[in-house]
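*Asks:* build me a structure from this.
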Amino acid sequence: MKPLDPRLLRRARHARRYVLLTAGLGAVTAALVVVQALLLAHALAPLVTREADVADVVPAVAGLTAVVVARTLVVALQERWAHRAATRAVAELREQVVRHGVALVASRQDADGTGAAVTLATRGLEALEPYFVRYLPQLLLAATVTPAALAVVLGLDWVAAVTIAVTLPLVPLFMWLVGVMTQGHAERRLAAMTRLGHQVLDLLAGLPTLRALGRERGPADRVRALGDAHRRATMGTLRVAFLSGMVLELLTTLSVALVAVGVGFRLVYGQLDLTTALAVLVLAPEVYLPLRQVGAHFHASTDGVAAATSAFELLERPLPRRGTAAAPDLRRAVVRFERVGVAAPGRATTAPHDLDLVVVPGEVLALAGPNGAGKSTAVAVLLGLVPPTAGRVLVEDDGRSVPLEDLEPATWWRQVAWTPQRPVLEPGTLRDAVGAAVSPERLEAAARLTGLDAVVAAAPGGWSTRVGQGGAGLSLGQRQRVALTRALVGDQPLVVLDEPTAHLDAVSEETVLDAVARLRSEGRTVVLVAHRPALLAAADRVVHVHARVEPPLGVGGAA
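*Replies:* Purely as a prediction, here's the structure:
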């Protein structure tokens, strides 16, 4: 990432405002620094040489006090805006990363996008705050205070100005040398944190299976090793940041000492008056200070800079094209799959492969096939969540055929009710999860049909029972009943049921069959993903889905 990456200004609207404000405050700070040095020199020099009494320098002291107060207010204002801008800019980037990462995963373009997006959106981008609060203000001060102070020194004493001009480039040179080493430490730390995040997410996702097999403690050593790698990378970054700060402090101290020695000799030999000498001595550290702070704070914010760079790389990955045409009415439109295939990411597998099917309005269509054949992926293609890598999906209405990818997703999804294998419910009440605007009569009838009425009767608050994030508080089978009831009370012409009986017993399976019969009687189109014979027998038509596994290179005659 560059010192001020244009991508940050494009992606974060609050960052643009903050940069403009900080640039203005930097110009004000530069003026205050120069005025403070001149007032201090004019207040002290007459007293030291006994050319004036204390009463004579009161105006200069009052002005100096006002300048110090003004400079304090400017710093406080900048700090306040820095924290606010950092919080809002990080929130903007976090939202963009999450949205883009989810879209990449949904389109099967990035199998690891979930872990990367989670790491960046949580721990990664949080480290960007030091960049906003500390580094960026000092960078803008270096562009304003340093040239202004050096110009004033040049007008006061050209010898001191030459000394500063010769030693000043050493500061960015050493910053660059240390920065090259620090960048590698920061990138390794982010990589270690990303690996740790992936491992923990995989562990949490597979924890029920590991517990069932008695292997829940197996990955502990691997997680511990990744945690140690993250700790070592973090400590390495901190060590380099500390050493770089010490190097810059030593360099600027020696540079100011050279200026002070030169000013002292010329002051002794009468080549410089005390007022000018004091002003130069006060301004010399102010010339080096912004650059020194830039180096120190930059190395302290390298974790955030590395995370921002990774976030920009993620955001720059192209998404599949989104259509703009309004979707036709699915109560009369026909959806046609023509030799559709979807390549599984990271594997030499196409699932489904060469799938041909027609979804006719008002019928119940079942997709059958072995596990891994691509039935759920075919449903995702129908929903417009996954683009096919081979073949095409056409929507036909009134003699007009439009590719599904050309349709505006919102107008398509508005006509589809989807019940996945693991329904996810938003926090709220049971009534909210099914549909707050549904009439009580229709709600009770649908609940009786799906067996949700028994769940509601057993709940402590009835329909007002609170449901947690993702449906916490309900079993997986109960969540499926909620999702099935929500599909029944809706008016979407197309209902997609992905393994609706996967987590139900044989008795509860009858409720799903009754729900499918109700949907058929209402003239709604139903697409089922099913394994059980009873559910397949309830369909008007069954389409078998197949997968194709490419042989490894060198097998089956391949070169």
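*Asks:* switch to C-alpha atoms for all contacts and neighbour counts from now on
*Replies:* Fine.
*Asks:* ranges for the strands of the protein?
*Replies:* Chain-ordered strands for the chain, with DSSP state E as the definition, fall at 334-341, 349-350, 355-359, 364-368, 390-397, 400-403, 416-419, 428-429, 466-467, 494-498, 525-529, 541-544, 548-549.
*Asks:* quick one: those strands as CSV, columns for mean neighbour count and distance to Ala306 too.
*Replies:* CSV is the format used below for the strands of the chain (neighbours: other C-alpha atoms under 10 Å; distance: least, C-alpha to C-alpha, whole Å):
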stretch, mean neighbour count, distance to Ala306
strand 334-341, 21, 38
strand 349-350, 21, 35
strand 355-359, 19, 44
strand 364-368, 24, 46
strand 390-397, 19, 37
strand 400-403, 14, 41
strand 416-419, 22, 39
strand 428-429, 18, 38
strand 466-467, 20, 39
strand 494-498, 24, 41
strand 525-529, 25, 44
strand 541-544, 16, 48
strand 548-549, 14, 39
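*Asks:* second chain to compare with the first, below:
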Amino acid sequence: MRKKTNPVQNFLKEKKEPARRFIGASVFLSCISGALIIVGAWVLAGIVYDAAFQKVAFPDLWPHITTLIFLYVARGLLNAVADYLAYCGASKVKQSVRSDIVQSIIAKGPMGLPDDKSGSILNAYVDGVEALQGYYMLSLPARITATIIPLAIFFFIFPLDLISGLVLIVTAPLIPVFMIWIGRGAERLSQKQWRRMTFMGGRFLDVIQGLAEIKLFNAGKREGETIRRLTESFRHDTMAVLRVAFLSSLALEFFATVSIAMIAVLIGFRLLWGEIEFRDGF
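*Replies:* Below you'll find the model as predicted:
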């Protein structure tokens, strides 16, 4: 049985080459930042434990507080550099894709391009290429990082508390499952919106090019009403896509909250029963 290939995914994977080093460096720095989250949480737990239960004086806590501040500052710097590298990578991809479009137009020549596709080509060159920014700058690095950092958290939690680790293993997979399920619906709607936006771009460019004929035949009011109707329909469909996107965010937040709540309740009872140290539970 032949495996179905997604042409969009194939295109995105193929065009990733100019940004590979930038995205790799961005992911590496993001993973270090994620590791600092774990270290910072451990240091913070130690500060709270020493202050609340060991009655350690504030001057003795100051080195740990300084370490915590340093960790948060380092995280901020790492995230800023990672975002900048991802931005540079996305810019390289956009530059490469726009260059490919121009080279393709030059290769075909004026006679090889259909007149009714000029608006679609312009829309792809401007808006279509610009839409790649979000994927290569945000989505792709976040997808890789979201695979690595949870594994690091699992490896850190399991030696400290096996029960909490098992709860995470049960609840954490619910997040990507629903992310994929809802994301596919959003993908279909987004592709539909893109086709409609391409059609609208072509239609609007045709109107601009034919202004003299429209004025000659006194069809300006009719064309204006047509554009208004298309724009209103596009606005309604855009809101439908946004509803699905917000539903996706709500579902992810819900399952993340359920996972955290289950662990928090278990840790609370086990602290009450004396089965776990406060520092480990924190």
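*Asks:* got a TM-score for the pair?
*Replies:* Scored against TM-score structural alignment, normalised by the length of structure 2, the superposed chains reach a TM-score of 0.88; 277 aligned residues with a C-alpha RMSD of 2.4 Å.
*Asks:* Phe132 of structure 1: which of the strands of structure 1 is closest?
*Replies:* Go through the strands of structure 1 one by one with C-alpha to C-alpha and the one that ends up closest to Phe132 of structure 1 is strand 428-429, at 37.0 Å.
*Asks:* residues in structure 2 matched by that closest one, start to end?
*Replies:* Residue correspondence for strand 428-429 of structure 1 in structure 2, counting by TM-score structural alignment: none.
*Asks:* how far off centre is that strand?
*Replies:* The gap between the average C-alpha position of strand 428-429 of structure 1 and the chain average comes to 28 Å, counting by C-alpha atoms, centre = their mean, to the nearest Å.
*Asks:* tell me which other helices or strands that strand touches.
*Replies:* Under the contact criterion of 3 or more C-alpha pairs under 8 Å, 6 or more residues apart in numbering; DSSP states H and E, the helices and strands touching strand 428-429 of structure 1 comprise strand 466-467.
*Asks:* so where is the strand it packs on in structure 2?
*Replies:* Aligned by TM-score structural alignment, strand 466-467 of structure 1 corresponds to no residues of structure 2.
*Asks:* before we move on, the earlier item: identify whichever of the strands of structure 1 lies nearest to His297 of structure 1.
*Replies:* When the strands of structure 1 are compared for distance to His297 of structure 1 using C-alpha to C-alpha, the nearest one is strand 428-429, at 44.4 Å.
*Asks:* how many residues are close by the alignment partner in structure 2 of Thr253 of structure 1?
*Replies:* Superposed on structure 2 with TM-score structural alignment, Thr253 of structure 1 falls opposite Thr257. Counted with other C-alpha atoms under 10 Å, the neighbours of Thr257 of structure 2 add up to 12.
*Asks:* what would the strands of structure 1 look like in JSON lines with distance to Leu289 of structure 1?
*Replies:* Putting the strands of structure 1 into JSON lines (distance: least, C-alpha to C-alpha, whole Å) gives the following:
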{"stretch": "strand 334-341", "distance to Leu289 of structure 1": "62"}
{"stretch": "strand 349-350", "distance to Leu289 of structure 1": "60"}
{"stretch": "strand 355-359", "distance to Leu289 of structure 1": "68"}
{"stretch": "strand 364-368", "distance to Leu289 of structure 1": "70"}
{"stretch": "strand 390-397", "distance to Leu289 of structure 1": "61"}
{"stretch": "strand 400-403", "distance to Leu289 of structure 1": "62"}
{"stretch": "strand 416-419", "distance to Leu289 of structure 1": "61"}
{"stretch": "strand 428-429", "distance to Leu289 of structure 1": "54"}
{"stretch": "strand 466-467", "distance to Leu289 of structure 1": "56"}
{"stretch": "strand 494-498", "distance to Leu289 of structure 1": "64"}
{"stretch": "strand 525-529", "distance to Leu289 of structure 1": "67"}
{"stretch": "strand 541-544", "distance to Leu289 of structure 1": "72"}
{"stretch": "strand 548-549", "distance to Leu289 of structure 1": "64"}
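*Asks:* closest to Ala161 of structure 1 out of those?
*Replies:* If you check each of those against Ala161 of structure 1 by C-alpha to C-alpha, strand 428-429 wins as the nearest, at 68.2 Å.
*Asks:* how much space between Ala41 of structure 2 and Tyr49 of structure 2?
*Replies:* Going from Ala41 of structure 2 to Tyr49 of structure 2 by C-alpha to C-alpha, to the nearest Å gives 12 Å.
*Asks:* between these two, which is the more surrounded one?
*Replies:* Here Ala41 of structure 2 and Tyr49 are compared on neighbour count by other C-alpha under 10 Å; more neighbours surround Tyr49, at 18 against 13.
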